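S.K.: return atomic coordinates for the entry below.
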Amino acid sequence: MGISKLTTDKVKERMDIEEVIGDYLPMKKKGQNLWANCPFHGEKTPSFSISPAKQIYKCFGCGKAGDPIQFVMDIEGIGFQEAIKHIAGRYGIEVEEDETRTPEQNEAQNERESLLIALGFARDFFVKNLQTPEGKSIGLSYFKERGFTPAIIEKFDLGYALDGWDNLLNAAKSAGFKEEILLKAGLILQKEGDATRIYDRFRNRVIFSIHNISGKPLGFGARILTKDKNQPKYINSPETPVYHKSDVLYGMFQAKKAIRDKDNCYLVEGYTDVVSLH
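M.R.: Here you go, the predicted structure:
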């Protein structure tokens, strides 16, 4: 099912381009317009113009232009319907559905929503694991050693993957998730040549949740704490239909307001570096 015309009209009536783009970019007023560095191509001199009066934007460097809906589509890498839902959520507008979408569109949208729900479940599962005896003694103690306060641990959705082959798999299946969705979300693996051998991707590691700009978990980074030459120090989520690594910057969701307010941003390499500086 698609979004009703009434919902789309409400979004278009309520949305404000300065507020929508302001969630992503620091802007400076110059004359009647606002200016920012274009998020769609690298530049040091602002050429991205936002017109509050006309409710449109245009980059004079790369040519990108449009209204707030188009901006959200471009920067989030989503379709029109999802952009409407995104903006509706920002303004607390109830989304009403209609029946105009094709079966293929419905299937793609349903899969995307299922992946995001599964990733949200995994995030909650890893976070709750910090309160288990194993999670407290290994995961929580590591975060405390790094100087992370309970507020920071909660803010960044830090967690722990229990030791074992199928803790998340079993919990997710008990909650009604299908193995197909868990595989597509990058949460479990299937042994090559053996379709019956399915197991958790993340095991016995501290978990760093990776969010999109809106705060939804798209993937995870996982650090091992034991010295095992046969295991990589970090394991990360693979590319999925909802997680495109080149489009996501770890910590941007938590930092976007400060970046906008301070007009400044520091880039660092590791997950713990981001959290520590925050």
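
S.K.: only C-alpha atoms for contact and neighbour calcs from this point on.
M.R.: Noted.

S.K.: list the contacts of the residue nearest in space to the middle of the chain.
M.R.: Compute the mean C-alpha point of the chain, and by CA atoms, centre = their mean the closest residue is Asn212, 2.2 Å away. Asn212 makes contacts with 218, 248-249, 252-253, as judged by CA atoms under 8 Å, 6 or more residues apart in numbering.

S.K.: also this sequence, please, to line up against the first:
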Amino acid sequence: MISKESIDKVYEAIRVEEVIQDYVQLKKSGANFKGLSPFTEERTPSFMVSPVKQIWKDFSSGKGGNAIAFLMEIEHYTYPEAIRHLANKYGIEIEETAQTDEQKIATDQMESLYLVSEFAKNYFEESLWNSENGKAIGLSYFKERGFKEHTIKKFQLGYCSNQWDAMTKVALKKGYELEYLEQSGLSIVKDQDGQKKSFDRFKGRVMFPIHSNSGRVLGFGGRTLESDKKIAKYVNSPESLIYNKSKVLYGIYFAKSAIAKNDNCIIVEGYTDVIQMHQRGIENVVASSGTALTEQQIRIIQRLTSNITVLFDSDAAGIRAAIRGIDLILAQGMNVKVCIVPEGEDPDSFAKNNSKEDILAYLEEQQKDFISFKSELLLDEVKNDPIKKSNTVRAVLESIAVIPDSIKKELYIKQTAAQFELNEATLFSSLAQIEK
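M.R.: Reported below is the predicted structural model:
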């Protein structure tokens, strides 16, 4: 934990106008400063900063507070993250309160993993832009996908050479310990004839760094460019002290401000879906990396918005598999809409082939609330079979049952009764049985 003395030093050093000027163009207005709100699309400045009181007030959104509250609002930092950000800005050394030996070891291990992950990210970027193979193979691949240079740099994409241990050798030479290279999953270590042999997990792959909410590198996804079907298309970092797949959303660091501003989070499946949507100017997009959303991931989104749009490709089997995980989102009180991209497309190609305006218009026109979507999807399969229809109704009711808001439940029951041409009282009775 950060010591009270360090927190006091941060509070003494910070100037609210200096912190906010990193995000908002401020102009002097009497004793105060004024600027356009970073939280709304206003045209007349109503964002006020008081250097005397060391507070800010955004009259367009009703938000306000001190410099730390501003960072927590705009960057969606936790309180400790905001304190550390400001300590770094003002050159204040953070002191930690007394820890047990076990806590010290865990903290040191985590920091070592962060450092080696940051090194690897820089190494992969350097290889992509400056090595002969990186430019010829990795950079060519990204550009063929339609990614522009500024997008490649924004997401810190890279390339790991096809040599067995090139990255590991450089890391060891620079003083990084093999223990942490192995723990992070960057290097794979095996015993051969009593000797430890190490090689690069991601050799010959283009690299996608996975960031925390605050922008630290936690792990990587690596895509092979080989056509050999025996080689896994994607390889991901294993779980570690700093990387837990179920607690991370790909792209959240780059999307969090846009999610809060748009009051909506668009969920896609893969890395390139996220990147292509961001490049098109739609930045409130993250990926669950091919898995159903977990409770921890939903909580990350919930800090920013209560609205989620799940964007599927047109693969029917994939949609049926994916909708099973959406009940978990409903159970958290979130509002869920679903949209399917046109036939033969995925979010990556859809974003690549259409303008921002056309994509947003399509989403607005085609998205449906999840209960309606699930009902229509399953109804298409039952035809006039009463047994299948009964099972379908029950599947829809099971989704309605997890919704915590009783008014929403009642409205969905009425909607479902109309869709399936059933009596509302019958559905309420069935719902009560499910909820027992």
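
S.K.: need the TM-score from the superposition.
M.R.: Aligned and superposed, the two chains score 0.72 in TM-score terms (TM-score structural alignment, normalised by the length of structure 1); 227 aligned residues with a CA RMSD of 3.3 Å.

S.K.: if we can go back for a sec, so which of the contacts of Asn212 of structure 1 wins on neighbours?
M.R.: With neighbours defined as other CA atoms under 10 Å, the most crowded of the contacts of Asn212 of structure 1 is Leu218; it has 27 neighbours.

S.K.: aligned to it, what sits in structure 2?
M.R.: For Leu218 of structure 1, the aligned residue in structure 2 is Leu218 (criterion: TM-score structural alignment).

S.K.: with Pro103 of structure 1 instead?
M.R.: Under TM-score structural alignment, Pro103 of structure 1 pairs with Asp101 in structure 2.

S.K.: returning to that earlier point: name the element the match of Leu218 of structure 1 belongs to?
M.R.: Under the criterion DSSP states H and E, the helix or strand holding Leu218 of structure 2 is strand 217-224.

S.K.: longest helix in structure 1, please.
M.R.: Once structure 1 is assigned using DSSP state H, the helix that runs over the most residues is helix 103-129.

S.K.: which other helices and strands contact that helix?
M.R.: In terms of contacts (3 or more CA pairs under 8 Å, 6 or more residues apart in numbering; DSSP states H and E), helix 103-129 of structure 1 is packed against strand 159-161, helix 167-174, helix 179-184, strand 217-224.

S.K.: now the residue nearest to the centre of structure 1: how far from Lys191 of structure 1?
M.R.: Taking CA to CA, to the nearest Å as the measure, Asn212 of structure 1 and Lys191 of structure 1 are separated by 29 Å.

S.K.: and what of Gly251 of structure 1?
M.R.: Computed as CA to CA, the Gly251 of structure 1 to Lys191 of structure 1 distance reads 32 Å.

S.K.: what about these two, which has more around it?
M.R.: For Gly251 of structure 1 versus Lys191, neighbours defined as other CA under 10 Å are more numerous around Gly251 (20 against 10).

S.K.: give the contact list for that one.
M.R.: Gly251 of structure 1 is in contact with 156, 210-211, 274-275, counting by CA under 8 Å, 6+ apart.

S.K.: please pick the buried ones from those.
M.R.: 156, 210-211, 274-275 (16 or more other CA atoms under 10 Å).

S.K.: can I get those in TSV including distance to Lys257 of structure 1?
M.R.: TSV is the format used below for these (distance: CA to CA, whole Å):
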residue	distance to Lys257 of structure 1
Phe156	15
Ile210	17
His211	15
Val274	15
Val275	15
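
S.K.: could these go into CSV alongside secondary structure and distance to Gln109 of structure 1?
M.R.: Formatted as CSV, the entries for the buried ones among the contacts of Gly251 of structure 1 read as follows, by DSSP: H, G, I helix; E, B strand; the rest coil; distance: CA to CA, whole Å:
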residue, secondary structure, distance to Gln109 of structure 1
Phe156, coil, 27
Ile210, strand, 21
His211, strand, 19
Val274, helix, 32
Val275, helix, 33
